[in-house]
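Show me the folded form of this:
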Amino acid sequence: MKDRLKVAVLSGGFSAEDYLSRRSGALILEHANRDKYLCSLFDWNAAGWVAESAPGEPDHIIQRHESILAAFATPKRFDIVVNTLHGEMECDGQLQGMFELAKQPYTGNGRASSIIGMNKILSKKIMREAGLLTPDWLALTAENLSENTDSIKAAADQFGFPLIVKAATGGSSNSILMADNEQQMFAAIKSLSDVYDEVYLEPFLDGLEYTVAVFGEPGDKPLTTLPVARIAYEGMLFDAAIKKADRYQVLVPCGLIESEQKELMRIAEQLHYCFRFNAFSRVDFRYAGGKPYLLEVNTHPGLGENSIVPLMLKAAGISWETVIDWLVENGLNRKMR
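Reported below is the predicted structural model:
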């Protein structure tokens, strides 16, 4: 057997989506080809410690590192880090920058595109500049909320109720609230602004939700775009409670006619280029008034067994062994920016 690549599978993290990350890490360990990869699990817990498991034995802890920096302090110890983390701190470019400074190859999008893609307000501005539909919004900073009461009320009059209050950063499933009246709106703004520096309001669009995933680094090779999927769930919002309990379905075929599906795929690929994503992305849409509105981009989609992208891959007939090979190859071949 030729030398296997030494792979560190990084999961856990500080965010409320750490459970999704651990599901993703478990799936990678289960499906990684053992003839090609020697995998160790690095579980980053909320206290900051990183527990390192023996290769091929995720329950056998061999070392506890005091920080994420300490865990990867030894240069070239691993050929690549498979990053399965989710959340603001884990996906907003900080971790990617750390790996790039250390010249440590890793999977997922690079630092610059992660910074931009994680900020939903910046993302909406890029969508608008590209001539694409996204709901109107009002951005608010935590420092000047008291000065913007009139603007908030004016936006509520324009958007109508119910409306959406979101954090500019953070996983949207955990940082999105719906308000049915003015009192709920101000309470939601206060709740999110206590945690996040910037929040925004946007109108609620009543319609079905669709998503498109794109793999690839823009360049000579064509992108791989998965079939359009519909995310079906009870209620009005695809929120954290629904996601955590797996109370949703990913439907392929999605029910749209062929021309509508091609348009969503074209838009997803356009955004992949606009954001300069160099690994993968997922773009969420909601149809309203017969038009597809962009909700947000996902810079680091979940890879757990019941996560959206794996279900889309399954529907497309793409094996997990193939995906892992592609992620590793993409991370190893990408230039450190």
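
Only C-alpha atoms from now on, for both contacts and neighbour counts.
Will do.

tell me, how many neighbours does residue 155 end up with?
18 (other C-alpha atoms under 10 Å).

One more, so I can put them side by side:
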Amino acid sequence: MKKKIGVVMGGYSSEFEISLKSGYVVCNALPKDKYEVYPLHILKDKWVYVDEDQKEHPIDRADFSIQVNGAQLQFDCIFNAIHGHPGEDGFLPGYFSLLNLPHTSCDMYQSALTFNKRDCLAVLKPYGIKCAASYYLNLGDEIDEKAIIDKVGLPCFVKANKAGSSFGVYKVSDQENLSEAIHNALKEDDELIIESFLSGTEVSVGVIRYKGEVIVLPITEIVSENEFFDYEAKYLGKSQEITPAGISETEENNVREAAKRIYEILRLKGFSRSEFIFVNQEPYLLEVNTIPGLTNESILPQQARAAGISLPELFDNAIEEALQ
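Okay, here's the model as predicted:
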């Protein structure tokens, strides 16, 4: 009998449109001879299953079931394709765990930790993971521009602490633009991390558990046409994503080791994609994503293809790992 797989997509954050694209790529790629696949839209105003005729069927939040043709349907596994809140920050993983419903993302604590850039970096630093100098700021705090610049220098990056897809991220080269960047970033999140600028090659490293083994996928080098790898660079073609990356053997070994260690230190599950910048051949961690983009053009699927893993194999494996 085919397993019933719900693919959750959408979410409540600025990333919901990207998530919908990822979700439907997953739906279309999953082997239909093995699974019954149900696209599930998790949005602020509704949780619904959207059938082939675009008819919406409400999801019962008490047990995450749906009614189809008068019959109640329970899922065997959930494929989590929600970037941002509530799929990537621990809320849905915790909910699914309470329901004893297998899901493809990592557990609640790991999801929440990796989504919080400040907390994630703080946990990893004692393990020797290198990162940029940083300054923390919350909504309502006094903005001491001198203290910020003394700590991180210029140029620097002002980042929303809990956001993805480069929403709420600003590069600041002059002090006169710092306050505006802070206020704009606070529209995306009430916590900020302000980091020193690191000059060097940027790479993205995918790590997955594949057929029971943690593997590091081929590395992608990021060459942005903009000042940094922002939303336009990620999604509107303003960058080159080169897989495998044109980096030295030493850099490759160092970053592969760091990415795998992060996956294992944090006890992650499913997919992870970590971003690094090289400084003197040493990788400095920028952030960890546990539900990266999953469209055909997204970085992690590119890396999987370079490793000889097709999208159907990648997504099927994620479900098999979750069910185990």
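
Superposed on structure 1, what's the mean shift for the longest helix out of those in structure 2?
The longest helix of structure 2 (DSSP state H) is helix 249-265. Comparing helix 249-265 of structure 2 with its match in structure 1 after superposition yields a mean distance of 1.0 Å (mean C-alpha distance after the TM-score superposition for structure 1).

what separates that helix from the chain centre, distance-wise?
Offset of helix 249-265 of structure 2 from its chain centre (C-alpha atoms, centre = their mean, to the nearest Å): 18 Å.

who's in contact with residue 268 of structure 2?
106-107, 110 (C-alpha atoms under 8 Å, 6 or more residues apart in numbering).

cool, and residue 103 of structure 2?
Applying C-alpha under 8 Å, 6+ apart, we find residue 103 of structure 2 in contact with 77-80, 93, 96, 319, 322-323.

do the same with residue 296 of structure 1
Residues near residue 296 of structure 1 by C-alpha under 8 Å, 6+ apart: 120, 123-124, 283-285.

Quick one: map it onto structure 2.
By TM-score structural alignment, residue 296 of structure 1 lines up with residue 287 in structure 2.

so where does that match fall, helix or strand?
strand 282-289 (DSSP states H and E).

with structure 1 superposed, average distance for that strand?
Superposing on structure 1 and averaging over aligned pairs (mean C-alpha distance after the TM-score superposition for structure 1), strand 282-289 of structure 2 comes out at 1.3 Å.

now that strand and helix 249-265, what's the angle there?
Counting by axes from the mean of the first three to the mean of the last three C-alpha atoms, to 10 degrees, strand 282-289 of structure 2 lies at 40 degrees to helix 249-265.

related to what we said a few turns ago, which strands or helices does the longest helix of structure 2 pack on?
With contacts taken as 3 or more C-alpha pairs under 8 Å, 6 or more residues apart in numbering; DSSP states H and E, helix 249-265 of structure 2 sits against strand 202-210, strand 213-216, strand 271-279, strand 282-289.

just so I know, which of those strands lies nearest residue 54 of structure 2?
Nearest of these to residue 54 of structure 2, taken as C-alpha to C-alpha: strand 271-279 at 29.4 Å.

quick check: angle from the closest one to strand 202-210?
150 degrees.

Map residue 227 of structure 1 across to structure 2 for me.
Under the alignment (TM-score structural alignment), residue 227 of structure 1 pairs with residue 218 of structure 2.

Its match and residue 24 of structure 2: what is the separation?
Using C-alpha to C-alpha, to the nearest Å, residue 218 of structure 2 is found at 25 Å from residue 24 of structure 2.

Check which helix or strand residue 310 of structure 1 maps to.
Assessed by DSSP H and E, residue 310 of structure 1 sits inside helix 308-316.

What residues sit buried inside the very next helix or strand once past that helix?
Heading C-terminal from helix 308-316 of structure 1, the first helix or strand you meet, by DSSP H and E, is helix 320-333. By 16 or more other C-alpha atoms under 10 Å, the buried positions in helix 320-333 of structure 1 come out as 320, 323-324, 326-328, 330-332.
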